[in-house]
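Colleague: I'll drop the sequence and a predicted model, then ask my questions.
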Amino acid sequence: MIHYAVDGPPDAEVLVLGPSLGTDLGLFDAQVAGLADRWRVVRFDLRGHGGSPVVPGPYSIADLASDVVELLDHLGVRRFHYLGVSIGGAIGQWLALHWGSRVLTLTICASAARFADPPQWPVRAATVRAEGTAAIVSSRTGTWFTEDFAAREPAEAERLLDMLRATSAEGYAGCCEAIGTFDVRSELSAVTVPTLVLAGADDPATPPELVREIADGIPSARFEIVAGSAHLFTAERPEIVNTAVAGHLTRRVHA
């Protein structure tokens, strides 16, 4: 079973947080601080990331979503809100399509219905299997977070990069292969879950126009751009994200 952490009131509605490629559940420390007073927050590590076991790849998004369902069944959680970043957002789309009756709301951050340049993902997987995740650490500043953030919050930027350094080569590569084969563009109209889609204004990995395709495909989905942020805006601009997410979850409750 994948590694997880649970915070917040045991009798509250559950909010599941799915991390991005190369990070672990610590990506969401600011969401726990801002949201775990009102929701029971469940965070998890992807295969081969953080404290989760290293499983030989390749993986599929269906495999990774099944890991989440297995975890929630273990915890006795039937229905839940879900927020995912990047590959975590792809997992969220899969959950909404295949386990939609269990999903109360969906929040997708810096993700895609099909990620850009699918052929480059197996190439990146091969690079990391040969050289380890250290081979790509230097490319993450400016992609994961803006240069301004790195200068303003160097300790936090380094904490995020340390997650990548600690990620197993096989876990990272297997997830790359899952990203490269993911494509639900033709299926999004079947999503009936109340959905909020967020994009980083300065994100080169999943630029706003790519992320917007998710919102355009899901009936009645809301789309917002997070100013002054790159790919990991849950960590770079948590005050904006937490406010948007709390509003989204609360609107569902009031409805």
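Modeller: That came through fine.

Colleague: please make it C-alpha for all contacts and neighbour counts, starting now.
Modeller: Will do.

Colleague: can you give me the helices for the stretch 1-150 of the chain?
Modeller: 29-35, 61-75, 87-98, 120-131, 147-152 (DSSP state H, counting those that start in this stretch).

Colleague: buried ones in the longest one, by neighbour count?
Modeller: With burial defined by 16 or more other CA atoms under 10 Å, the residues of helix 61-75 counted as buried are 61, 62, 64, 65, 66, 67, 68, 69, 71, 72.

Colleague: who touches that helix?
Modeller: 1-2, 44, 46-47, 78, 90-92, 94-95, 178-179, 182 (CA atoms under 8 Å, 6 or more residues apart in numbering).

Colleague: make it 6 Å
Modeller: 91, 178 (CA atoms under 6 Å, 6 or more residues apart in numbering).

Colleague: do the last one as well
Modeller: Helix 147-152 is contacted from outside by residue 157, using CA under 6 Å, 6+ apart.

Colleague: switch the cut-off to 8 Å
Modeller: Contacts to helix 147-152, defined as CA under 8 Å, 6+ apart, come from residues 141, 156, 157, 236.

Colleague: the first one now?
Modeller: Residues lying outside helix 29-35 but in contact with it, judged by CA under 8 Å, 6+ apart, are 7, 41, 234, 235, 238, 242, 246.

Colleague: again with the third one
Modeller: Helix 87-98 is contacted from outside by 17-21, 61-62, 64-65, 82-84, 103, 106-113, 175, 179, 182, 187-188, 190-193, using CA under 8 Å, 6+ apart.

Colleague: below is structure B, check it against A:
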Amino acid sequence: MEDALAGDGNTLVLLPGFMCDADLWTDVVSDLEPRWRAEHGDLFQDPSIEGMAARVLAEAPQRFVAVGFSMGGFVAREIALTAPERVSALVLIATSAMGTSLERSAVNRRRRVRIADAPFRGLSRTDLRRALHPSRQGEEQLVERMLAMGARLGKDVLLRQLAAERVDGHGRLPEIACPTLVVAAEADVLRPRDETDRLATGIPGARYEIIADCGHMIPLERPETLASLLNGWLAQAVPAAARG
């Protein structure tokens, strides 16, 4: 983020998912109403969720809406709990409060060792296709867009993000006091409905929306639907006085 604004409530700080960059949000931002400014949080320098959250807070406006997708949702929750006075609203997209399992932690450690001294060959097409709705898995343009984000970020970011383990956050969900929107996808195999259901019911007063015919990659698969949800919900959740 280039400018640390005083913060008038109009700024959405967008926090991407694992090995995603600002292009994740391109089609969503283009459909946001003009009163909302979008800034992109830097989740690329730190090997922990807490470190990512601290960096975003250091660069963000004094008052903002935290919008997190997948891994970015974990960072957004950490921000809302660490600095609640700075977060006017919280949006959690295709994410959960589940901690990293011992099995997944071991897999990630082995993966880091394997790729540390090897040439970076990019992300797996098979894994990326799995993140999409079955009806979209054959769309090469969409898969290439996801591959390109990973290629731009490179091996160092991959290693840092693989090291950023998630701590189970269900016990602290009741502490989230700001207006919260949870958005899930009907056919998300990476963050299935039981996880998003539990997240949404754990946050007091959270609004819960499920997007039909969509896989994990909501901002790429259904950007117009997501932007429409954001425009409508934010108009109610962030008071006009807070928006300046």
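Modeller: Sure, I can see it. What you see is a predicted model, and the numbers here were worked out from it, not measured in a lab.

Colleague: so which of the contacts of helix 147-152 of the first structure is the most crowded?
Modeller: If you count neighbours using other CA atoms under 10 Å, the busiest of those is residue 236, which has 24 neighbours.

Colleague: map that one onto the second structure.
Modeller: Using TM-score structural alignment, the equivalent of residue 236 of the first structure in the second structure is residue 221.

Colleague: which non-adjacent residue is nearest that match?
Modeller: Closest residue to residue 221 of the second structure apart from its sequence neighbours, by CA to CA, 6 or more residues apart in numbering: residue 214 at 6.6 Å.

Colleague: so that neighbour touches residue 186, yeah?
Modeller: Yes: between residue 214 of the second structure and residue 186 there is a contact at 5.9 Å, judged by CA atoms under 8 Å.

Colleague: which of those two has more residues huddled nearby?
Modeller: Between residue 214 of the second structure and residue 186, residue 214 has the larger neighbour count (other CA under 10 Å), namely 22 against 19.

Colleague: which SS state does that one fall under?
Modeller: Classification of residue 214 of the second structure by DSSP: H, G, I helix; E, B strand; the rest coil places it in coil.

Colleague: what segments of the stretch 151-255 of the first structure are helices?
Modeller: Using DSSP H, counting those that start in this stretch, helices in the stretch 151-255 of the first structure cover 154-166, 169-180, 208-217, 233-236, 238-254.

Colleague: which outside residues touch the longest one?
Modeller: The list of residues contacting helix 238-254 of the first structure from outside it, by CA under 8 Å, 6+ apart, reads 30-31, 34-35, 81, 104-105, 107, 194, 196, 226, 233-234.

Colleague: neighbour-wise, which of those residues leads?
Modeller: Neighbour max across those (other CA under 10 Å) = residue 233, 28 neighbours.

Colleague: so that one sits against residue 226, correct?
Modeller: Yes: counting by CA under 8 Å, residue 226 is a contact partner of residue 233 of the first structure at 7.4 Å.

Colleague: any common contacting residues for those two?
Modeller: What both residue 233 of the first structure and residue 226 touch, as defined by CA under 8 Å, 6+ apart, is the set 200, 241.

Colleague: residue contacts, the residue nearest to the spatial centre of the first structure?
Modeller: Centroid-nearest residue in the first structure: residue 85, 2.2 Å away (criterion: CA atoms, centre = their mean). Listed by CA under 8 Å, 6+ apart, the contact set of residue 85 of the first structure reads 18, 19, 20, 108, 109, 110, 111, 232.

Colleague: isn't residue 128 of the first structure up against residue 169?
Modeller: Yes: Residue 128 of the first structure sits in contact with residue 169 when judged by CA under 8 Å, with a separation of 5.6 Å.

Colleague: out of these two, which sits in the busier spot?
Modeller: Between residue 128 of the first structure and residue 169, counted using other CA under 10 Å, the more crowded position is residue 169 (24 against 21).

Colleague: how much space separates the more buried one from residue 48 of the first structure?
Modeller: Distance, residue 169 of the first structure to residue 48 of the first structure, using CA to CA, to the nearest Å: 8 Å.

Colleague: so what does residue 171 of the second structure match up with in the first structure?
Modeller: In the first structure, residue 171 of the second structure lands on residue 186 (TM-score structural alignment).
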